[in-house]
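1. here is a sequence with its predicted model. Questions after.
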Amino acid sequence: MDTFYISHGSPTLCIDEKIPARQFLKSWEGEVLKKEMRPSAILVVSGHWDTQHPAVNVVERNDTIYDFYGFPKAMYELKYNPPGAPGLARRVKQLLLDSPEGLVETVREDRKRGLDHGAWVPLMLMYPEGDIPVCQLSVQSGKDAEYHYRIGKALSPLREEGVLIMGSGSATHNLRAIYPSATTVAPWASQFDTWLRDSLLQGRYQDVIQYESKAPHAKQAHPSPDHFYPLHVAMGAAAAHNSKAQLIHHSWGLGTISYASYRFTTTHTQSH
């Protein structure tokens, strides 16, 4: 099973037909991960669940978390309640606890948390039936990119078990610098996004791990790393398989938000 990094952008992605990434995600089963490659379960690493230590949600059914404010009423009426994946959650926990060199000391089981919008917004477009079990794993913004890359490597065996590992964040994410009426892309955002694309497609994973010192405008593109670390997890989970990155979607929103999404695979896939 390939791993993915999805830029989920604005929560209105799930209702706004004007956002190009919406159609990309709706074409998921037809053009990206075809139905014959249907995952046994989905593990989502979302930038919207940030904890001191790794945590997994261990639930029988996922609730819909509305972790946003001031959006249209229709947003709060949407529901996406796929089955939980408690077995996968415990498998993730064990893989992390067994990871080498004491990478993880503890993994918390959250028995109440459902899916935040970094998970359910893209998933309801990708798998609208909501019948695939889903588990979430938190990020730790207090750690670094190398740590999250190693987290991904520890989770790599899940790929052989038919689990779709999906990082959900945003290739650029500076909410203080968005421009709702923008008709062009801010140069700093474009430069960071281009650097990221080139680094991934050329296999310069170490540069992406060291992005804070290697990338142009790194701190402006990601004032906080929470939406970027899911990429490092997906990248790490693919690394053990010598997979290559492919850009599978690219578009912009609000002048500075990149919807660049990547697939880590050993086969050739056309970008949209």
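-> Cool, got the structure.
2. please count neighbours and contacts with C-alpha atoms only from this point.
-> OK.
3. now the helices for the protein?
-> Taking DSSP state H as the criterion, the chain carries its helices at 20-26, 86-97, 117-126, 145-155, 187-201, 205-209, 211-214, 218-221, 229-239.
4. so which of those helices comes closest to E109?
-> Of all these, it is helix 86-97 that lies closest to E109, at 8.1 Å by C-alpha to C-alpha.
5. so the closest one versus helix 145-155, what angle?
-> Per axes from the mean of the first three to the mean of the last three C-alpha atoms, to 10 degrees, the angle that helix 86-97 makes with helix 145-155 is 120 degrees.
6. for comparison:
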Amino acid sequence: MPTRPGAAFDAFLDTTAPRAAERRDWTPEDGALPALYLSHGAPPLFDEAEWMDRLFAWAQGLPRPKGVLIVSAHWEAAPLMISSPNPGTPLVYDFGGFPQRYFEMQYATPDASAMASRVAAAMPDAEPLHQHASRGLDHGAWVPLKVMYPYGDVPVLQLSIPTHDPDRLIDLGRRLRPLREEGYLVVGSGFMTHGLPFVDFHHPDRIPGWSEDFDLWASEALARGDIDSLARYRSQAPGMPYAHPTVDHYVPLFVTYGAASDQEQPAQTVIDGYWFGLSKRSFQLA
């Protein structure tokens, strides 16, 4: 157990985060940024040094984007909404039962008004984008981004999940695809398995069969570029419904796929393994 909550994050800030200064800004010569799916985790992942190192290295291998547009499992709202673009928008502490430190963390990001206008322009007139005047970033966004961009030097906006329907989410991602070519990073943030009611928190190294089976099925489908199988997860995926008693942490990957240039390409898994038996599989698509 850590000596204090977030001790690994403190060490990360001291020893690893300064390397973010080595990043160069995205330029058109870089071409489109990849589309990402992150298994984001709860605030205690700030005590998982390996997860932070791998997530930071992922961001370190990319140019610094003009902005990040992230779809988090923790904001389900229709019609489609976007978070406040104001600089330093307050965070949403949408969790409970954790040490007080995690309720005091901050992540002040720059003004994102230009990105907000660009995202709004990508939406059809029949389905306008609604701006939530006060909504900040929830932990599905700020927890991973505090590791990827630890100095809060990249504008960030959060997009709501308006539906669980894979086809509609793929279509939403497709509208966002041009943003990748303009230097914006499009991210779906969830968790590859998220059966919290069935996790044995007294044995964090124990991997439930339902989690392992679902992850293996998903990894094989991702490696084949088999979006059709991924979309039929309710009937095809082993481990259901234990792996996803609710599907909010799975469906952001369809926005990622929609934003990809080729929906049938094999996904590149960047982070794998388990945390309290939950699959951390995270991947990117060109």
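-> Cool, got the structure. All values reported here derive from a predicted model rather than from experimental measurement.
7. TM-score for these two?
-> Overlay of the two chains. TM-score (TM-score structural alignment, normalised by the length of the first structure): 0.87; 252 aligned residues with a C-alpha RMSD of 1.7 Å.
8. before we move on, the earlier item: how about CSV for the helices of the first structure, with mean neighbour count added?
-> Formatted as CSV, the helices of the first structure follow (neighbours: other C-alpha atoms under 10 Å):
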stretch, mean neighbour count
helix 20-26, 20
helix 86-97, 19
helix 117-126, 25
helix 145-155, 23
helix 187-201, 19
helix 205-209, 19
helix 211-214, 15
helix 218-221, 20
helix 229-239, 29
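9. any chance of those helices in CSV, with distance to R108 of the first structure too?
-> Formatted as CSV, the helices of the first structure follow (distance: least, C-alpha to C-alpha, whole Å):
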stretch, distance to R108 of the first structure
helix 20-26, 31
helix 86-97, 8
helix 117-126, 19
helix 145-155, 15
helix 187-201, 32
helix 205-209, 26
helix 211-214, 29
helix 218-221, 30
helix 229-239, 18
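10. of those, which is nearest G70 of the first structure?
-> helix 117-126 (14.3 Å).
11. so where is that closest one in the second structure?
-> Across the second structure, the stretch matching helix 117-126 of the first structure (TM-score structural alignment) is residues 139-148.
12. for that stretch, which outside residues touch it?
-> The contact list for stretch 139-148 of the second structure (C-alpha atoms under 8 Å, 6 or more residues apart in numbering) reads 17, 40-43, 46, 52, 55-56, 58-60, 70-74, 91-94, 107, 152, 158, 189-190.
13. do that again at 7 Å, thanks
-> Residues outside stretch 139-148 of the second structure that contact it (C-alpha atoms under 7 Å, 6 or more residues apart in numbering): 40, 43, 52, 55-56, 59, 70, 72-74, 92-94, 107, 189-190.
14. most neighbours out of the residues you listed, which is it?
-> When those are compared by neighbour count (other C-alpha atoms under 10 Å), S189 ends up highest, at 30 neighbours.
15. map that residue across to the first structure for me.
-> Match for S189 of the second structure (TM-score structural alignment): S168.
16. and P43 of the second structure, by the same measure?
-> Going residue by residue (TM-score structural alignment), P43 of the second structure aligns to P11.
17. got a list of what the most centrally placed residue in the second structure touches?
-> Centroid-nearest residue in the second structure, with C-alpha atoms, centre = their mean: S189, separated by 2.2 Å. Going by C-alpha under 7 Å, 6+ apart, S189 of the second structure touches 37-40, 70-73, 140, 252.
18. and if you look at L201 of the first structure?
-> By C-alpha under 7 Å, 6+ apart, the neighbours of L201 of the first structure are 245-246.
19. map it across to the second structure for me.
-> Match for L201 of the first structure (TM-score structural alignment): A223.
20. where in the first structure does the strand ranked longest in the second structure align, residue-wise?
-> Criterion DSSP state E: the longest strand present in the second structure is strand 67-76. Aligning strand 67-76 of the second structure against the first structure (TM-score structural alignment) gives residues 41-50.
21. mean deviation of the matching stretch from the second structure?
-> Comparison of stretch 41-50 of the first structure with the second structure after fitting gives an average deviation of 0.5 Å (mean C-alpha distance after the TM-score superposition for the first structure).
22. what's in contact with that stretch?
-> For stretch 41-50 of the first structure, using C-alpha under 7 Å, 6+ apart, the contacting residues are 116, 118-119, 132-141, 163-169, 226-227, 230.
23. could you do stretch 99-118 of the second structure as well?
-> Contacts for stretch 99-118 of the second structure (C-alpha under 7 Å, 6+ apart): 5, 43, 67, 85-89, 91, 93, 142, 146, 152-157.
24. got it, and stretch 240-260 of the first structure?
-> Here stretch 240-260 of the first structure has contacts from 7-9, 20-21, 24, 153, 170-173, 177-186, 189, 200-201, 203, 261-266, 270-272, using C-alpha under 7 Å, 6+ apart.
25. are any of those buried, and which?
-> Buried members of the contacts of stretch 240-260 of the first structure, counted by 16 or more other C-alpha atoms under 10 Å: 7-9, 20-21, 24, 153, 170-173, 178-179, 185-186, 189, 200, 203, 261-265.
26. still on that earlier bit, chain center to the match of helix 117-126 of the first structure, what's the gap?
-> 8 Å (C-alpha atoms, centre = their mean, to the nearest Å).
27. likewise stretch 218-229 of the second structure?
-> For stretch 218-229 of the second structure, the distance to the chain centre is 19 Å (C-alpha atoms, centre = their mean).
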